[in-house]
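Participant: the sequence and its predicted three-dimensional model are supplied below.
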Amino acid sequence: MRLTLPLILSLLASPLSAQDTSLMALETSDTGRGWEAVGRLDVDRGGFCTASLIEEKLILTAAHCLYDSDGSPIAAERFTFLAGLRDGRAEATRGVLRVTPHPDYVHRSERPQNDAVAVDIAVLELDRPIRQGRVTPFTLATEPQTGAQVGVVSYANGRANVPSLQEVCEVLDRQGGIVVMTCSADFGASGSPVFWMNGGTPRIVSVISAKGRSGARDVSLGTSLADPLARLLDAHARGVGALPVPVARTIGVGTRDGTGAKFVRP
């Protein structure tokens, strides 16, 4: 949820897990060690998302972060990636040369639907590689199974200058390429990497796309990376669908799809 472009949904899901851990601010070099490749993705003239380094010159985030509040695509030169940003200092700062959303992503600024969330991922090509020793690109894993414990590192509203780690949250369900989780998410957390710890090594298994409600409690939705990411990386490598590209599609107000989820904006 980019700070100036929030996505909120209404969703029926299971209650929050009692095993969930609270957000922990990564305020020092010790607490932030190993997470330096998560950074804040800034847009000039306002707004930010969270992104993560997956190659020396490539970062992963949510596709809706590539669009302005009026629905128009944001030019690549307006983005800045601040890897490991903490209290005004970043491990590395890079501009962006090219941005590519998933080929099937269609941006609906007012009422995004499940089919958009299922492919709400994008890659951005940096203007220079990041090769600092402490900023190591994350590896990727297949989508998490229902009941799996995952974690999230994010920047968000009220904690924009220091990343926060939620070490344990739970995958409640998977629906049509969407991962439903108990992980904490707020505006600015769009694009945050969802990690599965395998042998102590964090691997990205999803990307936060939206937040919602399960009864009186919050849940978050992520995009499954299993197949969508392969298509996205192929499109980027071939130069297919790079923004800015005009995007237009009309949908019915308040419509629902087969999962029963209804997306709304505040």
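Facilitator: Ah, there it is. Numbering: from 1, shown residues only.
Participant: CA only for contacts and neighbour counts going forward, please
Facilitator: Fine.
Participant: return the distance of the most centrally placed residue in the chain relative to residue 133.
Facilitator: Most central residue of the chain, judged by C-alpha distance to the mean C-alpha position with C-alpha atoms, centre = their mean, is residue 191 at 1.4 Å. Here the distance between residue 191 and residue 133 works out to 24 Å (C-alpha to C-alpha, to the nearest Å).
Participant: so how far is residue 8 from residue 181?
Facilitator: Going from residue 181 to residue 8 by C-alpha to C-alpha gives 14 Å.
Participant: putting a second one here so we can go through both:
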Amino acid sequence: MKYLLTVVFLLLSLGQAQADSALKAFRTGDDSRGWEAVGRLDFAGRSFCTGSLITETLVLTAAHCMFDIYSHKPHAPSDVTFKAGWRNGSAQAYRTARAIYVHPSFSISTGDRHDRLVNDIALIELDRPVRDGSVQPFPTAARPEKGQAVGVVSYAHDRAETPSLQASCLVMARQGGVLVTSCDVDFGSSGAPIFDMTGSRPRIVSVISAKARYHGQKVSVGTSLDGSLGDLLKLAATGKSSFKKVDAGPLPELTDTEFVVGVAGH
């Protein structure tokens, strides 16, 4: 069986989704302890996304964040700053990007919404490793099952200075490399990590890509890491920036789009 998923792609931004548990703002150091590897990505003071360390030098985020919100041209690495654990005007570590790696199958100008969702991940290589003992990169894992509880940590336009944790939201559907979740996100949450919270340490299973409506409910759509992250890690190992090959042509109209996702048996 297939259901209609109305997707809205918003460059560097997302709309609010129905939550299963309330957002908890990281107002103190105790609140944010263990989550410092999630940080804010700033783009030349013009916009921001959310990103997370998966190694001392690599930040995982959404591919569409790597393009300027106004011109749609690729960001220069020197314009990208990662602020690990950014909270109330200070961060555990500040780093500039040395190189940017976008999934080889992602194009900002593609008219195929499914392809854009499935491949909407990128890695940022930092100019120096983050070796602060309080900033521990997160492990990654395969996509969760339908109905599984997951969590998300994100910044947003109304919480740009303090990230928030939603400790429990649900995977409502999955198809190929796309996850539909009830996680609560808003403008600036693009690239935020979705976590499997069942182990001893949270593991990243997806990154936030877009907002959507599913059965009349506001939801978020995430890009699964299965396969696609491995492709990116191989690309990063070459040291060759993606943007020599990425099509940065005119951006297609980003309005409500009907997107069919098959969820039977998932």
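Facilitator: Yep, that arrived. Keep in mind it's a predicted model, so treat the numbers as computed, not measured.
Participant: would you pull the TM-score for this pair?
Facilitator: A TM-score of 0.86 describes the superposed chains when it is computed by TM-score structural alignment, normalised by the length of the first structure; 252 aligned residues with a C-alpha RMSD of 2.7 Å.
Participant: rewinding a little: ok, the residue nearest to the centre of the first structure touching residue 59?
Facilitator: No. Counting by C-alpha atoms under 8 Å, residue 191 of the first structure sits too far from residue 59 to count as a contact (10.0 Å).
Participant: quick one: map the residue nearest to the centre of the first structure onto the second structure.
Facilitator: Matched by TM-score structural alignment, residue 191 of the first structure corresponds to residue 191 in the second structure.
Participant: how near is its match to residue 39 of the second structure?
Facilitator: Computed with C-alpha to C-alpha, the distance linking residue 191 of the second structure and residue 39 of the second structure is 10 Å.
Participant: what sits in contact with each of these two?
Facilitator: Contact criterion C-alpha atoms under 8 Å, 6 or more residues apart in numbering; residues bridging residue 191 of the second structure and residue 39 by contacting each: 50, 51.
Participant: surely residue 141 of the first structure touches residue 201?
Facilitator: No. With contact defined as C-alpha under 8 Å, residue 141 of the first structure and residue 201 do not form a contacting pair (10.9 Å).
Participant: who has more neighbours, these two?
Facilitator: The residue with more neighbours, out of residue 141 of the first structure and residue 201 and counting by other C-alpha atoms under 10 Å, is residue 141; that gives 17 against 11.
Participant: if we can go back for a sec, so what sits against both of residue 191 and residue 59 of the first structure?
Facilitator: Overlap of the contact sets of residue 191 of the first structure and residue 59 (by C-alpha under 8 Å, 6+ apart) consists of residue 51.
Participant: all helices of the second structure, in order?
Facilitator: Residue ranges of the helices in the second structure, as given by DSSP state H, are 29-32, 113-118, 228-238.
Participant: surely residue 211 of the first structure meets residue 117?
Facilitator: No. Judged on C-alpha under 8 Å, residue 211 of the first structure makes no contact with residue 117 at a distance of 10.8 Å.
Participant: what sits in contact with each of those two?
Facilitator: In terms of C-alpha under 8 Å, 6+ apart, residue 211 of the first structure and residue 117 are both contacted by the residues residue 221.
Participant: how close does the residue nearest to residue 242 of the second structure when sequence neighbours are not counted sit to residue 178 of the second structure?
Facilitator: Excluding the flanking residues, the one nearest residue 242 of the second structure by C-alpha to C-alpha, 6 or more residues apart in numbering is residue 101, at 4.9 Å. In this structure, residue 101 of the second structure and residue 178 of the second structure are 20 Å apart, going by C-alpha to C-alpha.
Participant: longest strand anywhere in the first structure?
Facilitator: In the first structure, taking DSSP state E as the definition, the longest strand is strand 159-175.
Participant: tally of neighbours for residue 246 of the first structure?
Facilitator: As a burial measure, residue 246 of the first structure scores 8 neighbours (other C-alpha under 10 Å).
Participant: wait, what's in contact with it?
Facilitator: For residue 246 of the first structure, the contact set (C-alpha under 8 Å, 6+ apart) comprises 72, 73.
Participant: quick one: neighbours of residue 139 of the first structure, just the number.
Facilitator: Neighbouring residues of residue 139 of the first structure were enumerated by other C-alpha under 10 Å; the total is 14.
Participant: whoops, I mixed them up, residue 229 of the first structure
Facilitator: Taking other C-alpha under 10 Å as the criterion, the count of residues near residue 229 of the first structure is 20.
Participant: please apply the same query to residue 258 of the first structure.
Facilitator: Around residue 258 of the first structure sit 8 other residues, with neighbours defined as other C-alpha under 10 Å.
Participant: also residue 227 of the second structure?
Facilitator: 10.
Participant: stretch 23-34 of the second structure aligns to what range in the first structure?
Facilitator: Aligned by TM-score structural alignment, stretch 23-34 of the second structure falls on residues 23-34 of the first structure.
Participant: identify the residue spatially nearest to residue 175 of the first structure, adjacent ones excluded.
Facilitator: In space, not counting the residues next to it along the chain, residue 175 of the first structure is nearest to residue 259; the distance is 7.4 Å by C-alpha to C-alpha, 6+ apart.
Participant: residues of stretch 4-16 of the second structure that come out buried?
Facilitator: Using 16 or more other C-alpha atoms under 10 Å as the test for burial, stretch 4-16 of the second structure gives 5, 6, 7, 8, 9, 10, 11, 12, 13, 14, 15, 16.
Participant: next step: those residues restricted to strands.
Facilitator: Counting by DSSP E, these contribute 5, 6, 7, 8 to strands.
Participant: mind putting the residues you listed in TSV, distance to residue 242 of the second structure included?
Facilitator: Output for those, formatted as TSV (distance: C-alpha to C-alpha, whole Å):
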residue	distance to residue 242 of the second structure
5	30
6	30
7	26
8	25
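Participant: dump the residue contacts of the closest residue to residue 182 of the second structure other than its chain neighbours.
Facilitator: Spatial nearest neighbour of residue 182 of the second structure, chain neighbours left out: residue 219 (4.9 Å); criterion: C-alpha to C-alpha, 6+ apart. Under the criterion of C-alpha under 8 Å, 6+ apart, the contact partners of residue 219 of the second structure comprise 16, 17, 18, 180, 181, 182, 183, 184, 211, 212, 213.
Participant: nothing else from me, thank you.
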